[in-house]
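A.B. asks: Got a sequence here, can you build the structure:
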Amino acid sequence: MKHTWRWFGPVDKVTVRDAAQAGAEGIVSALHHVPTGVAWTIDGIRQRQDEIKAGGLYWDVVESVPVSEDIKTQTGEWRTHLAKWQETLRRLSACGIRTVCYNFMPVLDWTRTDLRWETRHGARAMRFDLTDFAAFDIHILKRPDAAGDYPDWLVEDAARRFSEMADGKIAALGRNICAGLPGSADGYTLDQLLEKLRSYQGIDRARLQQNLVDFLSEVTPVAEQVGINICAHGDDPPWPLLGLPRILSTEADYAHMLSQIDSRANGVTLCTGSLGARSDNDLPFFASRFADRIHFVHLRNVTRDTDTVPCSFFEDEHLEGGTDMVAVLAALLTEEKRRRDEGREDHRIAMRPDHGQEILDDLTRSAQPGYPAIGRLKGLAELRGIERTLLHSRYGLA
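C.D. replies: Presented below is the predicted three-dimensional model:
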């Protein structure tokens, strides 16, 4: 597999050279400073490529080209934004980039209630606490009728939790949930978040699914023409939030998307952490079923407090948690071998050690939450060890 590393650009406190020393061979990045709905320029793309090359690596995967809320709701400037998205694909291809990750989560992208939760051995990890989230929704955001989306016991627990929160905790919870995509300047105030939620009135799960299919019907032909694989990242966490539908949370969701636009260029970003927050997602089976359409992989693990949906969870070490990482890697390596035998140019699947716990010197570096240097190095080393073992001639995956 291609061992890659996410880098947020020159502002990132973990450098490209750090990534190279950790064992990465490629970089996953984006032009985070470009506003959503604006086409990336050739000069901007090449500048980022030069910055990465100066650190000794290359830019292999874009994560991500954001999809605007106008596109998701098919309102406002959505057709203009769609044309800009298509043009960005053309320009990325002209610069030699062949894989583009995106997501279709409404309003909120990945969502955590605590960005530096302390684990049993003193490491720091990201956590989604269901009670804290309900307290935010009902008592801080004060979304109309929010309590009706939760069972009575959780409404009571959330009220109790909120009554015990200090002002600093309330402010931090709001900041954590209202943040935008990692590395981006986007984010919301509470009033802005409520306004964004109102823009989804009348858009149910079926409508949002159709809007995704409409988006893909427009961008996939462009991707095919310019030789780019686009790949959808799953919902994180994989269940409805704030009364909004989510449409890439399960195996059935992905099967629907892939069948509606049946092109190899329309593919999957397999994130074992996002999908792994649901106990009913079988990640090794998922990797095998959609193997031919998996273009990019995030390998991480979460430990759930319960097996209910939804639930609380935290980002565990890469080989711990609820996902059998050995089985997932075996499925992916089997697919790589099949692609090699077919003579496919894209036989190597890009993967990165997603997220990671802050350990050792990470605890004082204050890097982007979830993206420490040493925690990801540890995860990449463990994952590479599994891969090397599975590729040993004795096991037949080479």
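A.B. asks: Could you use CA atoms for every contact and neighbour count after this?
C.D. replies: OK.
A.B. asks: just the strands in the stretch 201-350 of the chain please.
C.D. replies: 229-233, 266-271, 294-299, 301-304, 313-316, 350-353 (DSSP state E, counting those that start in this stretch).
A.B. asks: Residue 101 is nearest to which of those?
C.D. replies: With CA to CA, the closest approach to residue 101 among the strands of the stretch 201-350 of the chain belongs to strand 229-233: 4.9 Å.
A.B. asks: got the contact list for that closest one?
C.D. replies: Strand 229-233 is contacted by residues 98-104, 220, 223, 248, 264-271, 294-296 when judged by CA atoms under 8 Å, 6 or more residues apart in numbering.
A.B. asks: for stretch 59-74, same thing?
C.D. replies: 4, 26-30, 36-37, 49, 52-53, 76-79, 81-82, 85, 97-104, 106-107, 199-200, 203, 208, 211-212, 215, 350.
A.B. asks: Narrow these to just the buried residues.
C.D. replies: 4, 26-30, 36-37, 49, 52-53, 78, 81-82, 85, 97-104, 106-107, 200, 208, 211-212, 215, 350 (16 or more other CA atoms under 10 Å).
A.B. asks: Could you also give me the structure for this next sequence, so I can compare it with the first?
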Amino acid sequence: MKLIKSWRWFGEKDSVSLEWLKQNGIEEVVTALHHIPNGEVWPEEEILKVKSKLEAAGLGWSVVESLPVTEAIKTASGLRDQHIHNYKISLRNLAACGIKTVVYNFMPVLDWARTDLHYQIPGLGESMLFDYPTFAAFDVFILKRPGAEKDYSPELLKAAKAVFEKMTPEEAEKLAHNIIVVTQGFIDGVIDPSIEDYKKEFLNHLQRYQNIDDQKLREHLAYFLNEVIPAAEEVGINLAIHPDDPPFSVLGLPRIFGTESDMKWLANTNPSLNNGMAFCAGSFSARADNNLVEMAKKYADRIHFAHLRNTRLLPDGSFYESGHINGSVDMKALVNVFLQEMKLRSSRIPMRPDHGIKGPDDEGLNANPGYPKFGRLKGLKEIESLENELLNKNAR
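C.D. replies: Next up is the predicted model:
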């Protein structure tokens, strides 16, 4: 039994055609209704429009990534209860259309962060980098978040200042725009890209978390889960929280799902197996103290979806995306955990090749940051090769 080969598709504007996906062995598409504003109900007729298009191309759709959790829910403010009510209606509508798994995240303001969207790995191609000194330079000297310098060691502040002093004003502006706008724009980000003073608006969003620490944010997540999990159980949908990316605090924001202890908290807070996770190897692997194989083994029954990619950690806490097989994660051992879990379930787990290295064949193709067409296909084939090797070995 093999993992379900899936592919993240961003809708009609995606440069990858459904026909190409089918021709290259993709079984299911992972997508969302990106045109519906966060917090509003996903109507059944809109869900069916997408599903019908996918099925006409011979592709399935069982995983939604993502049904966004609004900032009102994360901060327990304003329209929180209305948004949760709408969320439950959307879950029922998705279930009525055959959706089995819904991914979400509980990351405040910023879904993911990288400092270089065009990082060159010698001899391999273009990837993405989170460089700690550069991110600190953005935070302290470009964004000028009040009190930001308190979140960094003297050594890191010194390195950040050196990075900033080498930047031109244009380079500093590009860095800020990439972090705040470019990396968030295609995944329902909180900042309207048309806003002229986007840095000021971003600071306003950060300010809303001034009195929300990890414990308070966990209380908000617990409230959300205890409201929506009964609805998910009723209609047979698995909720899957995506780990924080990176899995540690940035910009002074609380981060509550990036370690094994966070997994334990999630399971204890609501023991229903419908309360699960999207196991993103790339996100979890950006912490040196995370043992991904052991984490996956311990909470395998809650893994409803797998994102498989690798990272290479650097001594100062920086990291870059190193493809799918090579890096800090023992990908073969991790894939084997999923294969063993599928035996126990007698059902398959959907997997998608997450991100990828951009090579020569991807030059000139329009793609969102981290989502090269051929770079992801290469990763998918590498993972499938690992699967075949493990299945052959286990069959002996």
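A.B. asks: what's the TM-score here?
C.D. replies: The TM-score (TM-score structural alignment, normalised by the length of structure 2) is 0.95; 387 aligned residues with a CA RMSD of 1.4 Å.
A.B. asks: returning to what we had before: any chance of the strands of the stretch 201-350 of structure 1 in CSV, plus distance to residue 286 of structure 1?
C.D. replies: Listed next are these as CSV, based on distance: least, CA to CA, whole Å:
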stretch, distance to residue 286 of structure 1
strand 229-233, 14
strand 266-271, 9
strand 294-299, 10
strand 301-304, 15
strand 313-316, 20
strand 350-353, 16
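A.B. asks: To residue 20 of structure 1, which of those lies closest?
C.D. replies: For residue 20 of structure 1, the closest of the strands of the stretch 201-350 of structure 1 is strand 350-353, at 12.8 Å, according to CA to CA.
A.B. asks: Mean deviation, the closest one versus structure 2?
C.D. replies: Average distance, strand 350-353 of structure 1 versus aligned residues of structure 2 after superposition (mean CA distance after the TM-score superposition for structure 1): 0.5 Å.
A.B. asks: Give me the residues contacting the next helix or strand after that strand.
C.D. replies: Later in the chain than strand 350-353 of structure 1, the nearest helix or strand by DSSP states H and E is helix 362-365. Applying CA under 8 Å, 6+ apart, the contact partners of helix 362-365 of structure 1 are 13, 123-124, 372-375.
A.B. asks: cutoff 10 Å now
C.D. replies: Contact with helix 362-365 of structure 1 is made by 13-14, 116, 122-124, 357-358, 371-375, as judged by CA atoms under 10 Å, 6 or more residues apart in numbering.
A.B. asks: how far off strand 294-299 does whatever helix or strand comes next after that helix point, in degrees?
C.D. replies: Next in sequence after helix 362-365 of structure 1, counting helices and strands by DSSP H and E, comes helix 373-390. Helix 373-390 of structure 1 and strand 294-299 are oriented at 120 degrees to each other (axes from the mean of the first three to the mean of the last three CA atoms, to 10 degrees).
A.B. asks: Which strands and helices lie in contact with helix 373-390 of structure 1?
C.D. replies: Here helix 373-390 of structure 1 touches strand 2-6, helix 16-22, strand 294-299, helix 325-342, strand 350-353, helix 362-365, going by 3 or more CA pairs under 10 Å, 6 or more residues apart in numbering; DSSP states H and E.
A.B. asks: cutoff 8 Å now
C.D. replies: helix 16-22, helix 325-342, strand 350-353, helix 362-365 (3 or more CA pairs under 8 Å, 6 or more residues apart in numbering; DSSP states H and E).
A.B. asks: Which part of structure 2 matches the next helix or strand after the first one?
C.D. replies: Tracing the chain past helix 16-22 of structure 1, the next element assigned as helix or strand by DSSP H and E is strand 26-29. Residues 28-31 of structure 2 are where strand 26-29 of structure 1 aligns, with TM-score structural alignment as the criterion.
A.B. asks: Thank you, goodbye.
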